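could you work out the structure for the sequence below:
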Amino acid sequence: MNVKYLTIIISSMLSFASHSQNDLRFNELVAYIKKAESPMVLQQEDARVLVSSNQAQVITSSTAVNGYCYGWLDEATLKKNKTEKTKLFYGGEDRFWLNPLGSRFSLYYGQKKIQQENWKVPDLFVKAIFPKVEQSKTKVTFKKENVEVVNNIGTTFNIDIERQITLYTKKEINKILQITIPEEIKSVGFGSETIVINRGVSWEEKKGLITPWAIGMFKGATTAVGIFPFNGNATSLDLSTYFFDTEKDRVRIKDSVVYFKTDGEKRSKIGLPREHSKPVIGYYDYENHRLTIIKYSLDKKGKYLSSDEEYLEDPYHGDVVNSYNNASDANGSTFFELETTAPAKALKTNESVSHLHQIFHFEGKELFLNEISKTILGCELMGLNNVLNSGK
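Just a heads-up that it's a prediction; the model follows:
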């Protein structure tokens, strides 16, 4: 055997043995995922996106073939998929769910009383494979037909689901965000467009509605801060909080921005309703100089579904964007989520509702990242490490 080839194999094996899957570089992760399934790699210049037909998800993205991977993975499930040839959901940077999470119309309690012990994620989001219908170098489209979903009061929805993942060129990123990326900055950007088509009877608000929901799972870090620009002033802000009190070390409101500690260390969640939401959110890892921006389709007059567990008279005034922190597991693996959702619509037969969720990562000198952040998020990155740590 060629000595050089043997050295590469041994080096790769040592890397898998000594690092968790969440520490692997992009090319290493692709090799590992291929042991469990057949992922698709979208590429454009140096940028890469790893896509799976497992829930039609984006597993991760990177600014280079051997670059940092942004998506968080559930390592125990990934290993199970590899060894037992299962197809269970294992995390990822952009995954598809359906809202509502809460209210009497929830999809997540198995037609039982809405309380934590009855929480049950439908199989559609756990082990469903979405057939691929088309693929190019920078785009892949999935379509899953004849899907049946039932809400907590027993309303049945018969739907088709389409998902298209697109990797953008640098020129396209500049156009979408209306910026000019400096030559010194590495970048990757992609979008997921999800379409839900009603193939059954017309939907009615009184029986509940469903709508696309994009959820990204990212690696928690003590040096990462979530950034949520909002409309209005701080005194009138209707900020949703779940699982925790609004301690200053976890959330702070300053200069029309909500800052949220995205360390993945303590179970906590925030959300913004439509009237306060802007069509961009993000987070910044100030130690590693990585800026992430999410842009999404926002309907300023739309009705959004509730995530609250309790009974609500109006279940159509929920959050548009959310961020969830998971508590650290036994292996020390942490993650947080950035989520956006589409408005709810009472669709007639064969009508559809769609949602566009776009993720952009920038890496490089903070001086350049700061200009991007100020332009898009209205947020200064300089000194961001003190915003939650000291409350300044």
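
CA atoms for contacts and neighbours, from now on please.
Noted.

gap between the nearest residue to Ile293 once chain neighbours are set aside and Ala64?
Excluding the flanking residues, the one nearest Ile293 by Cα to Cα, 6 or more residues apart in numbering is Gly282, at 4.3 Å. Remark: distance between Gly282 and Ala64 (Cα to Cα, to the nearest Å) = 21 Å.

again, but for Lys278
Lys278 is 30 Å from Ala64, by Cα to Cα.

hmm, back to that, part of a strand, is the residue nearest to Ile293?
Yes - using DSSP: H, G, I helix; E, B strand; the rest coil, the secondary structure at Gly282 is a strand.

residues in contact with it?
Taking Cα atoms under 8 Å, 6 or more residues apart in numbering, we find Gly282 in contact with Gly226, Ile227, Phe228, Leu291, Thr292, Ile293, Ile294, Leu377.

make it 6 Å
Counting by Cα atoms under 6 Å, 6 or more residues apart in numbering, Gly282 makes contact with Gly226, Ile227, Thr292, Ile293, Ile294.

after the helix or strand that contains the third one, next one along is what?
Applying DSSP states H and E as the criterion places Thr292 in strand 290-296. Where DSSP H and E defines the elements, the next helix or strand beyond strand 290-296 is strand 319-325.

now show me the structure for the sequence below, then we'll compare the two:
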Amino acid sequence: MNPFAADAAFLQKHHTDLVTLQDGEAQVLICPAYQGRIMTSTADGQTSYGWINRELIESGKFGPHMNAFGGEDRFWLGPEGGQFAIYFKPGVEFNGDNWQTPAPIDSEPFALVSKDDRSARFSKDFELTNYSGTKFSVGVEREIHLLRPEQIRMVLGADGVPMSDSLKVVGIESVNTLINKGKNPWTKEKGLLSIWILGMYNASPEATIVVPFQPGKGQAVNDSYFGKVPASRLIQKDSVAFFKADANQRGKIGVPPARAKNWLGSYDPGSQTLTLVTFTFDPKNREYVNSAWEIQKEPYAGDVANSYNDGPMKPGQPQMGKFYELESSSPAAALQPQGRLTHTHTTLHIQGDETQLDKIARHWLGVSLEEIVNAF
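Down below sits the predicted model:
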């Protein structure tokens, strides 16, 4: 059985409500029980791009802190840490023992509202309390679309690189809306929420993450999340950062709004797959929630785009899995009652002829395939 078919059979065994979107060889698997999460996809009917935590799913049990089921597009909310954190109870110390992903975005299902061959819609209403004691009445609407070839061409741009028949492509768009279902406005003084989309992909020894950024003043790449990333694993050249995607050492990077672009990606030479992620981003909006695990001087000086490479928490300890992440966030949501904020996150997996992949990488990531492959 090929890898994608094996993943589909495994997920179907454990989740009979699994939603499949399909257009020829391009397929997407979505799990309502895991918040309408895109678990994996394929462009050629064989390669499976999303990382799936089989051991955890097979156990049928929920663990403490976070249930890392996997999946290449999952819905989360920020901020993680700080005085407005929603992953820490009021007053506790910011440490791993006290860190807890809120159940509505971790272990509770989203309701499947509707589906057809190319799309699925989900919803969820719930309550949250942040570290400062502010209560939120939250509504979430989530739509997932399997993009048509003409929509993929629109994402890549008509003036970009024409899609060749030598390429296999799957494009997935998640449209995520946050709604203030309460009677009071959400204010900066009491804390704001943001939409946070994270994609977990299968790591490989030669895979490399590519994060382009704008020229300008100030720090372009923040690598202080879990301790400074060593130069052997993170390289900055001109207006791009290369970050290893081998899942051999834990590390995370982010780009602030003043320096961000709304594209990031990765390349795996083993499967000849170029992955591109793009998302809605207004460079004029500089207010993004800060997820640092501390009482913050600047709670709205967070990052727009992030990437994470998994590895052991400490030498000799186990790790979550062999995956890396590409992530995007919405701005902080200062919403009036019934106010809405929508964040769209689009993932493209393009597989095949390296000459064509090189043109796409140059256009959207600003570097050649050769530069990516030889970065480390």
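
returning to what we had before: residue in the second structure matching the residue nearest to Ile293 of the first structure?
Matched by TM-score structural alignment, Gly282 of the first structure corresponds to Gly265 in the second structure.

how much space between its match and Thr275 of the second structure?
Distance, Gly265 of the second structure to Thr275 of the second structure, by Cα to Cα: 5 Å.

same thing with Asp310 of the second structure?
From Asp310 of the second structure to Thr275 of the second structure the distance is 18 Å (Cα to Cα).

now Ala333 of the second structure
Distance, Ala333 of the second structure to Thr275 of the second structure, by Cα to Cα: 29 Å.

closest to Met382 of the first structure out of the contacts of Gly282 of the first structure?
Nearest to Met382 of the first structure out of these is Ile227 (Cα to Cα; 13.4 Å).

that closest one - that's part of a helix, no?
No - per three-state DSSP, Ile227 of the first structure lies outside any helix segment and is strand.

check contacts around the spatially most central residue of the second structure.
The centroid of the second structure falls nearest to Leu198 when counting by Cα atoms, centre = their mean (1.9 Å). Leu198 of the second structure sits next to Asp73, Arg74, Glu327 when contact means Cα under 6 Å, 6+ apart.

can you rerun that using 10 Å?
37, 70-76, 305-308, 324-329, 345 (Cα atoms under 10 Å, 6 or more residues apart in numbering).

before we move on, what about Gly200 of the first structure?
Contacts of Gly200 of the first structure by Cα under 10 Å, 6+ apart are Asn146, Glu148, Thr156, Phe157, Asn158, Ile159, Asp160, Leu347, Lys348, Thr349, Asn350, Glu351.

what about 7 Å?
Phe157, Asn158, Ile159, Thr349 (Cα atoms under 7 Å, 6 or more residues apart in numbering).

my guess is the second one contacts Ser202, does it?
No - checked against Cα atoms under 7 Å, the pair Asn158 of the first structure and Ser202 is beyond contact range at 10.2 Å.

neighbour-wise, which of these two wins?
Asn158 (17 against 13; other Cα atoms under 10 Å).

what's the separation between the more buried one and Thr194 of the first structure?
Counting by Cα to Cα, the gap from Asn158 of the first structure to Thr194 of the first structure is 16 Å.

repeat that for Glu247 of the first structure.
Distance from Glu247 of the first structure to Thr194 of the first structure, by Cα to Cα: 35 Å.

and the two? Which one has more around it.
Thr194 (27 against 9).

ok so Gly191 of the first structure is a strand residue?
Yes - counting by three-state DSSP, Gly191 of the first structure is located in a strand.

what sits against it?
Counted by Cα under 7 Å, 6+ apart, Gly191 of the first structure has contacts Ile165, Thr166, Leu167, Leu356, His357, Gln358, Ile359.
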